[in-house]
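Student: need the 3D shape of this:
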Amino acid sequence: MVIWKRKIYRIVMGSIVPTVYLLTRSPVFPLIISSFFLTLLLALEYERYKNPKIWNWILSHFGGIFKTEPGTLTGETNFMIATFLSILYFPKDVAIANLYFLVFGDAGSAIIGKKFGKLKIFPGKTAEGMIGGIIFNLAVAFILLHLTGIPIEILVSGLLVGSILEVLPLKVDDNLTVGIIPGILMSLLLIWKR
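Tutor: Below is the predicted model of the structure:
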């Protein structure tokens, strides 16, 4: 049940910024929204280290939403850093696609991997979860194909790289790697294609 809470929360909250960007086509509001949430999350990070009692209270009341490991930023903070940087540096259609892939690939891989995962790739990662993330993101890519100017082969390249990064046991939080590297790739492929 905890995984469902966290993933539904992530889908709803994680879709706000790219949806606003998609609707407004201007980076101003998405940057304001992401900087607000990033500031809030950084304040929570500060409190987490400065006053663990407050953090424990937050975890007891919002259990399942925040996933933390000692000595690291929360996944939500890393997610919002990637969101802010995507809006700031990537072309608008790439930023939109990149953020939706981050949200839905993570949710798809976690939900499918938890329910059906048998074939372990790395600790906590399964082939079924990876395939689930790819399927979720393929559905997103086909929708984005009609809403953005990004060709399908570039969208698929971005989502596949994101799916690979999602399962790799890297030292860097996957919210940062999946939230930034596919966007760089899609941006470069768009430049190369034009």
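
Student: contacts, neighbours, all on C-alpha from now
Tutor: Fine.

Student: so Pro70 belongs to a helix, correct?
Tutor: No - going by DSSP: H, G, I helix; E, B strand; the rest coil, the assignment for Pro70 is coil, not a helix.

Student: how close does it get to Pro52?
Tutor: 11 Å (CA to CA, to the nearest Å).

Student: need the contact list for Lys114.
Tutor: Lys114 makes contact with Gly129, according to CA atoms under 8 Å, 6 or more residues apart in numbering.

Student: give me the more crowded residue out of Pro70 and Pro52.
Tutor: Pro52 (12 against 7; other CA atoms under 10 Å).

Student: what distance separates stretch 183-194 from the centre of its chain?
Tutor: Counting by CA atoms, centre = their mean, to the nearest Å, stretch 183-194 is centred 20 Å from the centre of its parent chain.

Student: please disregard the earlier target; I meant stretch 45-52.
Tutor: 24 Å.

Student: correct me, but Gln3 touches Lys67?
Tutor: Slight slip there: residue 3 is Ile, not Gln. No - contact criterion CA atoms under 8 Å: Ile3 and Lys67 do not qualify, at 9.9 Å.

Student: now the other sequence, so there's something to compare against:
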Amino acid sequence: MASSSFLDEVLRKGFHLMSVAIVLVYAFFGKEVVLQFMTLYLVSILIIEHLRLDFGFKLPLVNYLFRQKERKAVAGYVYFTLGAIVAVSVFSKNVAYAAILMTTFGDMSAALVGKRFGRIRIFRGGKSLEGCVAEFIVDLLIGYVFLSNLSIALIMAFVATLVETSFEKIDDNLAIPVFSGFVAELILIVTH
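Tutor: Take a look at the predicted model:
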């Protein structure tokens, strides 16, 4: 039977599946519509965060899913939304798709595999080698699916995995799409 911390992690990561909606809205309705959608969402969650942090409002059914560090600070979904807005605004469509989905599925695989099977601890944050490998493989697949270029996918996956593994003070939900997307976009500009 799975531990409650593993089940909490599954539920916590489930919120990140909004990235699929971002990619679908972008694909079917375009950049302008998805940016309007994400801006409306950002305004809504900033109001919720204001009520939660400044007035002690408890979000029904989800309040217990906040990590300890998020209980009195801005939650990860705000940083994720900001990272997705940067990715869509600045990067080409396929790089944005890959960066956003790496943030969700790479991070999700690292957390779930790390919690469930992680034995070998690396870096200061207690991340597991098994989680890092899982993230890298998922990120590599995502990068290759959207960019059809193994070299760029490898570099983008490496950057996303390194950021997720080594950043402690900067939220990885913001850093992964910004750094991985930036590197991929830079390579595309330089090589074309």
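
Student: aligned partner of Gly126 of structure 2 in structure 1?
Tutor: Aligned counterpart of Gly126 of structure 2 in structure 1: Gly124 (TM-score structural alignment).

Student: how much space separates that match from Thr177 of structure 1?
Tutor: 17 Å.

Student: between those two, which has more neighbouring residues?
Tutor: Each of Gly124 of structure 1 and Thr177 has its neighbours counted (other CA under 10 Å); Thr177 has more, 20 against 13.

Student: okay but the more buried one is in contact with Leu165, surely?
Tutor: Yes - the pair Thr177 of structure 1 / Leu165 is scored as a contact, 6.7 Å apart, by CA under 8 Å.

Student: Provide a list of residues in contact with the residue nearest the centre of structure 2.
Tutor: Centroid-nearest residue in structure 2, with CA atoms, centre = their mean: Thr103, separated by 2.6 Å. Going by CA under 8 Å, 6+ apart, Thr103 of structure 2 touches 80, 160, 172-173, 176-177.

Student: in helices only, show me those.
Tutor: 80, 160, 172-173, 176-177 (DSSP state H).

Student: farthest pair in the residues you listed?
Tutor: Maximum pairwise distance in those, criterion CA to CA, is 13.8 Å, between Phe80 and Ala160.

Student: more neighbours, these two?
Tutor: Neighbours per residue, other CA under 10 Å: of Phe80 of structure 2 and Ala160, the larger number sits with Ala160, 29 against 25.

Student: could you find the counterpart of the more buried one in structure 1?
Tutor: Using TM-score structural alignment as the criterion, Ala160 of structure 2 maps onto Gly162 of structure 1.

Student: which strand or helix spans Ile152 of structure 2?
Tutor: helix 150-166 (DSSP states H and E).

Student: how much does that helix stray from structure 1?
Tutor: With mean CA distance after the TM-score superposition for structure 1, helix 150-166 of structure 2 departs from structure 1 by a mean of 1.0 Å once superposed.

Student: equivalent analysis for stretch 40-49 of structure 2, please.
Tutor: Averaged out, stretch 40-49 of structure 2 is 1.2 Å away (mean CA distance after the TM-score superposition for structure 1).

Student: quick one on the thing from earlier: identify each buried residue in the helix holding Ile152 of structure 2, please.
Tutor: Neighbour-count burial for helix 150-166 of structure 2 flags 152-165 (criterion: 16 or more other CA atoms under 10 Å).

Student: dump those to CSV, plus distance to Tyr41 of structure 2.
Tutor: Shown next, in CSV, are the buried residues of helix 150-166 of structure 2 (distance: CA to CA, whole Å):
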residue, distance to Tyr41 of structure 2
Ile152, 31
Ala153, 29
Leu154, 32
Ile155, 31
Met156, 27
Ala157, 27
Phe158, 30
Val159, 27
Ala160, 24
Thr161, 27
Leu162, 28
Val163, 25
Glu164, 24
Thr165, 28
